[in-house]
Every structure is written in C-alpha cells, then in structure tokens.
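[1] Sequence first, predicted model second:
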Amino acid sequence: MTITPDAPTLNTLILDLPVDVRFNPAGIPLAVRYDGHIWAVAAEPVHWFSRDSWWDTRRTAPRGIGNVVDVEHWRLQVRLAASTSALRTFQLRRGPLSEQWLLESISDIGTVST
C-alpha cells in the first residue's frame, strides 16, 4: 500500500492505563472515561478473548476460583461525547480475576501532510 496525501495513516499510542467503562444491560460498552473526558461509542464494538500466559507470570489460583486464563478485549470506535469529533479506536483489555479495564491503545486516522 502506498501512502499518498489522500490516503489515511494510522497513528497508535500504546498506553495500558486504567479507565472506567459504562456498559448497557446486555454488557455492551456505551462510553469510556479517559483523561477527564467521556468518549461515546459511535460504532459496533468488536469483542474477543485471548489467553493469559500464566506460565510466564507463574501466577497460581486456588482451586475452584473460576476462570483464571481468559483476557477480555474490546475494540471501540469512539468520539468525544456530544460532539462530532473525529473517530478514534480504543482497544481495552481486562485480565482474568480483574475488575479494572485498561486502555491498551488509542489509534486515530489522520492524513499525511505534503
């Protein structure tokens, strides 16, 4: 792919910062509070799970504690609430046995200046 002045470029910021996420009753994210702002979900979110590499961290859990290996992820298209700001992509992650969501990365689409 060739980047031209008309083609977008993807800029990504890697963070891993704690954020608050608001969900609807069905468990779908509605908004994210990050850096003192509310970012509203503006498109269909993407949801998946990955596996924690427990063999690297050497974490153990008591028997019967539940799922200790699934890492939950959401990829959200968001914009500042009550605005028509440009869309950004937030990638969220929550580790096994954690209640805290982490903002793993932010991507936005900009244009290449000439």
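    Cool, got the structure. Numbering: from 1, shown residues only.
[2] When you work out contacts or count neighbours from here on, use the C-alpha atoms and nothing else.
    Will do.
[3] you'd agree Asp16 is in a strand?
    Yes: assignment of Asp16 by DSSP: H, G, I helix; E, B strand; the rest coil places it within a strand.
[4] And here is the other one:
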Amino acid sequence: MSTITEAPALTHDLQVRTDAAGKPLAIRHGGQIWLVDPDTDSQHWFGRDAWWNTRRTAAVGSGDLVSIEYWQVQVRLGSDSALRTFTLRRNPLSAQWLLESISD
C-alpha cells in the first residue's frame, strides 16, 4: 500500500468535535463528517511557533503564545470506508482547528 499525502494548505473550513479531554471525535470537512476510529491510536503533541520570524509581541500574562497543538487521527466516513489520516493543527490561543494534511 502506498501512502499519498495531500496538503490542503491549512484548510479553514473545518469543525472538530472533541471529548472532555480535548481529543477529536469527529471532523466536519468538505461537507462530510469524518469519524475518528476508536480502535486506532491518536497521536497528540505540541510544536513551537517560530515567534522570532513573526515578530509578534504580547503583554506579560497573555498566555502561551508559542505552543502549536497537533493531533494525528485515523478517520473514516462510515464503517465500510477506508481509513485516512488527518493531521490537525491549532495555533496558540486559537479556538479554530486547521487541517494540515490528509493521507491514505
């Protein structure tokens, strides 16, 4: 099986439903609802924003301005459809999720 990665250029037309701990359960993208497969392991990590390139400044006490949250989840449209891998990204202090990549 070959892996094909699509780079959707950080798609903004995305809604993510999460559980109480913040783990994605379902993703609405492209007019379809993709369900996170509960039998697969989701990966969760944090990266760092290149704040030195953006030259952003913030007042003391503004919160964490450099931690980018990532989730890599296995999703499917229905019980019969093939699994796809979505990599989600959320920028510091943002409530909006972005779709960083999709792969088969």
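    Nice, I can see it. Predicted model only: the values in this text are computed from it and were never measured.
[5] Drop the TM-score for these two in here.
    Both chains were compared after superposition, and using TM-score structural alignment, normalised by the length of structure 2 their TM-score is 0.92; 100 aligned residues with a C-alpha RMSD of 0.9 Å.
[6] With Arg56 of structure 2 as the reference, measure out to Thr18 of structure 2.
    As defined by C-alpha to C-alpha, to the nearest Å, Thr18 of structure 2 lies at a distance of 29 Å from Arg56 of structure 2.
[7] Between those two, tell me which one has more neighbours.
    A direct count of neighbours by other C-alpha atoms under 10 Å for Thr18 of structure 2 and Arg56 places Thr18 higher, at 12 against 9.
[8] What does the more buried one correspond to in structure 1?
    Aligned against structure 1 by TM-score structural alignment, Thr18 of structure 2 finds its counterpart in Phe23.
[9] so who does the residue nearest to that match when sequence neighbours are not counted touch?
    Excluding the flanking residues, the one nearest Phe23 of structure 1 by C-alpha to C-alpha, 6 or more residues apart in numbering is Pro29, at 4.2 Å. Taking C-alpha atoms under 8 Å, 6 or more residues apart in numbering as the definition of contact, the neighbours of Pro29 of structure 1 are Val21, Arg22, Phe23, Val41, Pro45.
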